[in-house]
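**Student:** Generate a structure from the sequence data that follows.
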Amino acid sequence: MRFFVLILLPPIVALALGLGSAWYMISAPHYGTVAFGAWRLNLPVDAETVDPYTRARIARTGEIVSGAGEGLVFRATQDDAGHGLDARCDYAVAGSMPSARLWTLSVLDPQGRLPANPIGRTHVHGREVTRAPDGTFEVMVSAEARPGLWLPGPASGAPTLVLRLYDTPVAAGTDTPADLPHVIRRGCR
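**Tutor:** Okay, the predicted model is just below:
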């Protein structure tokens, strides 16, 4: 019996560690990420230099990635205070936006899908926001309807906010995304 343990245990441990580390690497981006307040930017993917883990993650999730000059995708899984996002809470995405031809804000459920909602709204874009005289705006993200511009969130779990900037000088490296909006928790149920 001891002989079988000595022969079978190392390959089983090696297999578990290999599969576990591979799953960890493709489950979410773990490097090549830059933080800007609550927002995290995954650096644009270059088809010639992309690593195998990023290729596997893209194949697994089916996401469409932007090239270096096309735009940027920021994700927020926490608010500005550092608390994880919770579907039981209401959030205001408020402030200003870096210059871009177009930007969109969407929310994903914990499985990475767009949540079903009664009004069928999946995103908000920069052309539909009402701006204050100083150029700032506010979008409410909540599972329940809210006054103003409301983006429906999932009913439970930890949502992810996704902000996409299209055709922006930030993507070309000539600007920095210093003007990203704030993610502010407004209350919880």
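**Student:** drop to CA atoms for contacts and neighbour counts, all remaining ones
**Tutor:** Noted.
**Student:** Please work out how many residues are found near the spatially closest residue to residue 78 that is not a sequence neighbour.
**Tutor:** Nearest non-adjacent residue to residue 78, counting by Cα to Cα, 6 or more residues apart in numbering: residue 84, 4.1 Å away. Look at residue 84: counted by other Cα atoms under 10 Å, it has 15 neighbours.
**Student:** And residue 84, how close does it get to residue 158?
**Tutor:** 7 Å (Cα to Cα, to the nearest Å).
**Student:** Quick check: neighbours shared by those two?
**Tutor:** Common contact partners of residue 84 and residue 158 (Cα atoms under 8 Å, 6 or more residues apart in numbering): residue 77.
**Student:** one more, for comparison:
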Amino acid sequence: MTNYVKAFAVMIAGLLLGFAMTAVSLGLGRGFGALHAGPWTAWPRHGAPDIDPYARAVLARSGEAPLGRDQGLAFFARTDSSGAPLDGRCDYRILDSTPAARFWTLGAASATGRLIDNPADRYGFTSSEITRREGGSFEIDIGAQARPGNWLPVAREPFVLVLRLYDTPLDVESAPDPTTFPKIVKLHCA
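**Tutor:** Here you go, the predicted structure:
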């Protein structure tokens, strides 16, 4: 009888350990095969049929619908170009330089991936609507306080930037050149 109790206890311990490890692995990342370019990170396999099971579970849990490989890539930035975490109590400037793409969008989301509620009802910019300087360059200011020009509002809490490149010739099998991606520069903090 004691052998049955010991076997049952080992099975329960194994099950609990398995569930705990699965929860930890789902909370730590978005799967394998990340593509890095400075502070920007993408997971090109998320929209492909060969997506790994951990990434599939993370996407199912978040409800995100990733872009297919032939549609484009979504890059996420949780830090500025110097490596400091993005914080809504600070002001940032995005300096233009985007990889080749037919169309791109740049938006801000909460650290959990939700839209940031703001009185301006502005959640992002597109390559076709952004105000550009002579020569085609642009800057986007990010912060909680309104300002003229290209301003992207955020809440006074940690946030993430999302750059989506549609119909891009970017080679996902090799490391992209970080100099072709927007720089995220911290200006000052409140």
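**Student:** how about the strands of the first structure, start to end?
**Tutor:** Under the criterion DSSP state E, strands of the first structure are mapped to 33-36, 39-42, 71-76, 89-95, 102-108, 123-125, 137-142, 150-152, 160-166, 182-188.
**Student:** got a markdown table for those strands, with distance to residue 57 of the first structure and mean neighbour count too?
**Tutor:** Converted to a markdown table, these look like this (distance: least, Cα to Cα, whole Å; neighbours: other Cα atoms under 10 Å):
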| stretch | distance to residue 57 of the first structure | mean neighbour count |
| --- | --- | --- |
| strand 33-36 | 14 | 14 |
| strand 39-42 | 13 | 19 |
| strand 71-76 | 15 | 21 |
| strand 89-95 | 28 | 20 |
| strand 102-108 | 17 | 19 |
| strand 123-125 | 23 | 16 |
| strand 137-142 | 27 | 23 |
| strand 150-152 | 27 | 24 |
| strand 160-166 | 17 | 22 |
| strand 182-188 | 27 | 17 |
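**Student:** Report the separation between the residue sitting nearest the centre point of the first structure and residue 118 of the first structure.
**Tutor:** Geometric centre of the first structure, nearest residue: residue 75, 2.5 Å, by Cα atoms, centre = their mean. Applying Cα to Cα, the value for residue 75 of the first structure to residue 118 of the first structure is 24 Å.
**Student:** re earlier: the nearest residue to the residue nearest to the centre of the first structure once chain neighbours are set aside and residue 109 of the first structure, how far apart?
**Tutor:** The shortest distance from residue 75 of the first structure to any non-neighbouring residue, by Cα to Cα, 6+ apart, is to residue 162 (4.6 Å). Distance from residue 162 of the first structure to residue 109 of the first structure, counting by Cα to Cα: 11 Å.
**Student:** same check, this time on residue 59 of the first structure
**Tutor:** 20 Å.
**Student:** now do residue 53 of the first structure
**Tutor:** Residue 53 of the first structure is 23 Å from residue 109 of the first structure, by Cα to Cα.
**Student:** same deal with residue 98 of the first structure?
**Tutor:** Look at residue 98 of the first structure and residue 109 of the first structure: by Cα to Cα, they are 26 Å apart.
**Student:** other SSEs contacting the lengthiest helix in the first structure?
**Tutor:** In the first structure, ranked by residue count with DSSP state H as the criterion, the top helix is helix 2-27. Contacts defined by 3 or more Cα pairs under 8 Å, 6 or more residues apart in numbering; DSSP states H and E place helix 2-27 of the first structure against helix 52-61.
**Student:** The helix it packs on packs against which elements?
**Tutor:** So helix 52-61 of the first structure, by 3+ Cα pairs under 8 Å, 6+ apart, packs with helix 2-27.
**Student:** What residues of the helix it packs on count as buried?
**Tutor:** Neighbour counts over helix 2-27 of the first structure (16 or more other Cα atoms under 10 Å) mark 25, 26, 27 as buried.
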